[in-house]
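> Starting from these lines, generate the structure:
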Amino acid sequence: MLVLSRKKNESIVINNDIRIVVVEIRGDKVRLGVEAPREVPVHRREVYDAIQRSLEAGDTPVES
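Take a look at the predicted model:
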C-alpha cells in the first residue's frame, strides 16, 4: 500500500485519468473528490462489497 500525505485541495493522479482530490478536512473526517472516466466504476467500499455479495448470490446489480 502506498501511503501519501496531502493537504486540502491537493490531489493524486492514478493511471493518468483518475484524480483524487482532498476537498475538505474537518476533525477526523476527510472529504475526497474523485474524477474518473464514466466507464470506471467508483464506489464506497461498503457499496462495492454489497455489489460483490449480490453478484455472488446471482442477483443483477443495480446501477447507481
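> use CA for all of it now, contacts and neighbours both
OK.
> List the buried residues for the lengthiest strand in the chain?
Ranked by number of residues, the top strand in the chain under DSSP state E is strand 18-26. Neighbour counts over strand 18-26 (16 or more other C-alpha atoms under 10 Å) mark Ile20, Val21, Val22 as buried.
> so the last one touches Arg31, yeah?
Yes: in this structure Val22 lies within contact range of Arg31 using C-alpha atoms under 8 Å: 6.1 Å.
> distance from the centroid: which residue in this structure tops it?
Gly58 (24.6 Å; C-alpha atoms, centre = their mean).
> Before we compare anything, build this one as well:
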Amino acid sequence: MLILTRKKDESIIIDDNIEIMVVGISEGKVKLGIKAPKDIEVHRKEIYEEIQKSNQEAANTKKIDFNALRKLFK
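Next comes the predicted model:
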C-alpha cells in the first residue's frame, strides 16, 4: 500500500487519467474529488462490496428450465 500525505487542494494522479484531489477537511473527515474517464466506475468500498455480493448471488441462482417455461406459454 502506498501512503501519501496531501493538503487541501492537492491531488494525486493514477495511470495518467485519474486524479484524486483533497477538496476539504473538516471534523475528522476528508472530502475527495475524483476525476476519471466515464468508462471507469468509481464506488465507495461498501457500495462496491454490495455490488459484488449481488452479482455473486445472481450468478448462483438456479438454472431456468426453458422447456417448462415454453409449456407455460403454449
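> And the TM-score between these chains?
Superposed pair, TM-score by TM-score structural alignment, normalised by the length of the first structure: 0.89. Supporting alignment: 59 aligned residues with a C-alpha RMSD of 0.9 Å.
> quick one: the longest strand of the first structure to the second structure mean distance?
Comparison of strand 18-26 of the first structure with the second structure after fitting gives an average deviation of 0.2 Å (mean C-alpha distance after the TM-score superposition for the first structure).
> superposed on the second structure, where does the next helix or strand after that strand end up, distance-wise?
Sequence-wise, the next helix or strand downstream of strand 18-26 of the first structure (DSSP states H and E) is strand 29-35. Comparison of strand 29-35 of the first structure with the second structure after fitting gives an average deviation of 0.2 Å (mean C-alpha distance after the TM-score superposition for the first structure).
> what stretch of the second structure lies opposite strand 29-35 of the first structure in the alignment?
With TM-score structural alignment applied, strand 29-35 of the first structure matches the range 29-35 in the second structure.
> Now do the contacts for the spatially closest residue to Gly33 of the second structure that is not a sequence neighbour.
Excluding the flanking residues, the one nearest Gly33 of the second structure by C-alpha to C-alpha, 6 or more residues apart in numbering is Met21, at 5.1 Å. For Met21 of the second structure, the contacting residues are Lys8, Asp9, Glu10, Ser11, Ile12, Leu32, Gly33, Ile34, by C-alpha atoms under 8 Å, 6 or more residues apart in numbering.
> How much space separates the last one from Asn17 of the second structure?
Put plainly, it is Ile34 of the second structure. Taking C-alpha to C-alpha, to the nearest Å as the measure, Ile34 of the second structure falls 11 Å from Asn17 of the second structure.
> No more questions from me, cheers.
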